[in-house]
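Asks: Mind folding the following:
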Amino acid sequence: MPLLEISVIPEIAYDEAKLEAHLRKVANVRSNESIDFRLERRNIDARGKKIKVNLQIAYEKNRKLAPRELCHFEYQDVSEAPEVHIIGFGPAGMWAALRCLELGFKPIVIERGKDVRSRRRDLKAVNRDNLVDSDSNYCFGEGGAGTYSDGKLYTRSKKRGNMQRILDSLVEHGAVEDILFEAHPHIGTNKLPKIVQAIRETILKYGGEVHFETRLTDLVQEGNRIIEIRTSDGKTWPVQALIMATGHSARDIYYLLHEKGIRLEAKPFAMGVRVEHPQKLINKIQYHGNDYDEILPAASYKLVQQVDGRGVYSFCMCPGGFIVPAATAQEELVVNGMSPSKRDNNFANSGIVVAIELEDLSDYKQYGPLAGLEFQKEVEKKVWEAGGSTQQAAAQRLVDFVKGRISPELNPSSYIPGLISMPMHEILPPFMAQRLQAAFVEFGKKMPGYYSNEANIVGIESRTSSPVRIPRDRESYQHPEIKNLFPSGEGAGFAGGIVSAGMDGERCAEAAAHFLESK
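Replies: Reported below is the predicted structural model:
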């Protein structure tokens, strides 16, 4: 099967008929010959004034291409198999459960939130009524925070597992094959719920269990092992292997582990704001004024700047997306971003966050490994109070924030609960505000037009990653002191996004299976 690597203008890359005509010329296919082709890789290169699209294309002359090779998943009936208990049904928990099916172990998933369909009512209550259900929200529930997100599927953590397995598994459960060839694949918040539900149905079909609205409340140790766990429904569960995949916002789990004397570690993390521009402005900047709105996808960006020894960088950029309220408790304000599959909303938003190191938290050292968590909570509550103690978000126009002046009015926004003009330069901790202010000016030099009062900053973007790590051995994936506890995913501090969390869940399932087999 021949492979072609070509660069073409957008008008050709995104028009199948024009692309076929171009391929016929490049591959010397005569008019009386047929050609069958498919994309293996597509990447937009907008670095120069002339935008091009780099393509890798598989093709065959006069015969059909062989089907795309996908990973083959052989799930076993595990109805009577040894059990692996999994706390949390986000990406790490989902792929830990699927891997258990392949390895012949029965996954028993315990999820504090609701199934993906029931969860929607609670999201509506946050957006419309300012009511936060602490067990069912944008972070907690079937699929975790990843379900209601852009569904971005790229990761730098490729050494931690097989990224292709995660992508192929998503396709097997209903994702479009585009995610297999786009350089920056995404699914979209409108399509993710059905995929998440399909994953659950696979787990149930082969004998696994998924228990919703069931929160871990206690665990019982015997020596260096956990022998049972207890849940909010009053049930006690004997456990042999426990995968902890609770996500970066399950603060009660950190408190529980700390109370039980199970070692935790403070770790660096990041906090900042969401910045929202008109998508047309970002397109104009990134596509150098070319009118590609009807051809190219909504433009994204990636920015980073060192300020006073700390990185300030874009995080979870959502082209054509929405800002959403991501609080997990009533008295806090947290924002995040998401996009539909077509990324066709009028706004572009991104987290712009400041790296926070442990030395920045000296005022919180009395909290030990929970220092970052307590700092995080304090800032979220302060911003919540600034917004009127509702899910209305404190906001400021971008240049006004940098100049340290109140915005007399704000720009239109995708954020449904609404914005309230506040002096974010005073509300944010000074070391964060000052670094953000300096970075925004530099970002304006890197992307002329970005530093503009057409943009709002919205606070606070605080859940980029966990400020706490649940440590584990590099080889066995077990907690150093608890031999049958396998910390996994973002909540344990070992992943950052859907794909990396999924890969980490798979590795933890393999480690748990090895542990049980060697007993």
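Asks: use CA for all of it now, contacts and neighbours both
Replies: Fine.
Asks: out of everything not next to it in sequence, what's closest to residue 282?
Replies: Nearest non-adjacent residue to residue 282, counting by C-alpha to C-alpha, 6 or more residues apart in numbering: residue 299, 6.3 Å away.
Asks: one more to put side by side:
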Amino acid sequence: MQREIELGILPEKIADETHIVQQGAAQLNIAPARIKGVKIRKRSIDARGRQVVFRIRVIFYIDETPTPEILNVQYANVADAPHVVIIGAGPAGLFAALRCLERGLRPVLVERGKNVQERRRDLAALNKAGIVNPDSNYCFGEGGAGTYSDGKLYTRSNKRGDVQRVLQILVAHGATEDILVDARPHIGTNKLPHIIQAIRHTILEYGGEIHFNSRVVTITEAFGRATGVTLASGEHIEANHIILATGHSARDLFELFHRKRWLAEPKPFALGVRIEHPQEIIDQAQYHCAVRSEHLPPAYYSLVEQVDGRGVFSFCMCPGGVIAPCATDKGEVVVNGWSPSKRNNPYANSGTVVQVNLEDVPHAARYPFALLDFQHEVEERAYVVGGGNLVAPAQRMVDFVQGKLSDSLPANSYKPGTKSALLSEVLPPFVHDALRKALPLFGKKMKGYYTNEAILVGVESRTSSPIRIPRDKDTLQHPQIKGLYPCGEGAGYAGGIVSAAIDGMNCADAITD
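Replies: The predicted structure follows:
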């Protein structure tokens, strides 16, 4: 017999299975000896009361031995099967490729960037010297933007597909089983590259192809049907089915759609800054303590406020994390955040952004690239105000709200460096004003948040794609080009690793349904 119940467990006891069995037996009113096994289904931290506890949902196996769950994925050798070209080796592209293997199709992945090992050199050049390789950076390369910017797996995308299956596939390729139970699963930038490499080996082992350093310059079509892709090298790969999984920063392919007069449309996105606090401030606020217990992870927060009818919210929060330079071209400053698996850096950072709607940008109603151009202009201003070499304009939090240039900036994690500046010179007025009003309100929600010990670093602008490439809701094909499947974050249909992976699998399914 199996019974599932919820327990509250003190942090110092969360790793003690004997204690969990005793607590479960007491609640079930049975002898502990009758419990032959336990399985934690979900685990989260409850810090609402004075005593912080872990809330866990546990299956207790009573008078029976549990059988281990094994992910059964049947991959066929597809070396001689019909092929599908997949543009982009981020989570959407990689999981589309894995699903192609299941469906008996040969995935041919075409990635403009480098593999995960070779990307490291370009990231080092970004951080140390401010040198941007437009084809290999935090956004482009094997694994996509998530590989070196955290690997957070939290999603609300359950209605789009099987979230648990995505997590199980990641575990099968080397992720810890913790991601199957944690309320906010997280792999960590130090561990995710090895998992991505294992997925690559699976794709190749079963007959797929992967082409790195292969930027697509055009998608060919005839009589309204996709016929293939042409690479910057001049090579042409014929294909009747193309999954477009390029990520949210592939502006050159968005421009390709514009040149070919293929349908694309503006999409609202969010824009703001990355805010960093000393991690201890967040721990003290969230855990109601002077010093965080060694049995608790660095604390997380999520904040949202409506300001004059406009949403302002925290995004991609990184406890124990680092602010990273995520520019994809020269002359722009873009920031994001990531954490290692242990989340053991001394700072906590989060994107804090303001909703940008179509009516905020001139001509957006009739020019599909208006929001994309708007995004780029802000990134270029950040570069100019920062003074070059990816130095980011920054301001202390209270100074920002009061409109004062900071006399000094606190130590922070952004390696290319920060320069004291008025962020009003970078951010659009409606974004700047909304942030100024929201931050003191956030401070009322979370003690210690509103402080000059916190730094605002500009700009956080790649929250999602400012373009949506339309597709038929049933076939998932572009309405003008049959056989072309817009997919993932870049096409406007996902918002993170898990949702992008699900969308990749859905597009592969659409080809064979």
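Asks: Tell me if I'm right that the residue nearest to residue 282 of structure 1 and residue 288 touch.
Replies: No - counting by C-alpha atoms under 8 Å, residue 299 of structure 1 does not reach residue 288; the two are 11.0 Å apart.
Asks: These two: which has the busier surroundings?
Replies: Set residue 299 of structure 1 next to residue 288 and count neighbours by other C-alpha atoms under 10 Å: residue 299 wins out with 23 against 16.
Asks: who's in contact with that one?
Replies: Neighbour list for residue 299 of structure 1: 279, 282, 283, 286, 287, 319 [criterion: C-alpha atoms under 8 Å, 6 or more residues apart in numbering].
Asks: so the last one sits right up against residue 342, yeah?
Replies: In this case it means residue 319 of structure 1. No - using C-alpha under 8 Å, residue 319 of structure 1 makes no contact with residue 342, being 9.6 Å away.
Asks: Comparing those two, which residue is more hemmed in?
Replies: residue 319 (31 against 16).
Asks: Three-state assignment for the nearest residue to the more buried one once chain neighbours are set aside, please.
Replies: Spatial nearest neighbour of residue 319 of structure 1, excluding adjacent residues (C-alpha to C-alpha, 6+ apart): residue 348 at 4.5 Å. With DSSP: H, G, I helix; E, B strand; the rest coil as the basis, residue 348 of structure 1 sits in strand.
Asks: Structure 2: which residue goes with residue 348 of structure 1?
Replies: In the superposition onto structure 2, residue 348 of structure 1 corresponds to residue 348 when matched by TM-score structural alignment.
Asks: So in structure 1, which helix runs the longest?
Replies: In structure 1, with assignment by DSSP state H, the single longest helix is helix 498-517.
Asks: quick one: buried residues of that helix?
Replies: Neighbour-count burial for helix 498-517 of structure 1, with 16 or more other C-alpha atoms under 10 Å as criterion, is recorded at 498-513, 515-516.
Asks: Same question for stretch 39-54 of structure 1.
Replies: Quick answer for stretch 39-54 of structure 1 (16+ other C-alpha under 10 Å): 39, 40, 41, 42, 44, 51, 52, 53, 54.
Asks: now do stretch 350-362 of structure 1
Replies: 350, 351, 352, 353, 354, 355, 356, 358.
Asks: Kindly confirm my reading that the second one is in a helix.
Replies: No - counting by three-state DSSP, residue 351 of structure 1 is not found in a helix; it is strand.
Asks: Now for it: which residues touch it?
Replies: Neighbours of residue 351 of structure 1 in contact, by C-alpha under 8 Å, 6+ apart: 272, 273, 274, 275, 314, 315, 316, 317, 336, 337, 461.
Asks: Most neighbours of all these, which one?
Replies: The most crowded member of the contacts of residue 351 of structure 1, judged by other C-alpha under 10 Å, is residue 336 (32 neighbours).
Asks: Farthest pair within the buried residues of stretch 39-54 of structure 1?
Replies: Pairwise distances across the buried residues of stretch 39-54 of structure 1 peak at 19.9 Å for 40 and 51 (criterion: C-alpha to C-alpha).
Asks: how close does residue 417 of structure 1 sit to residue 388 of structure 1?
Replies: 12 Å (C-alpha to C-alpha, to the nearest Å).
Asks: neighbour count winner among those two?
Replies: Shown here are residue 417 of structure 1 and residue 388; by other C-alpha under 10 Å, residue 417 has more neighbours (18 against 12).
Asks: now the spatially closest residue to residue 154 of structure 1 that is not a sequence neighbour: how far from residue 155 of structure 1?
Replies: In this structure, residue 154 of structure 1 finds its nearest non-sequential neighbour in residue 184, 6.0 Å apart by C-alpha to C-alpha, 6+ apart. Distance of residue 184 of structure 1 to residue 155 of structure 1, computed by C-alpha to C-alpha: 9 Å.
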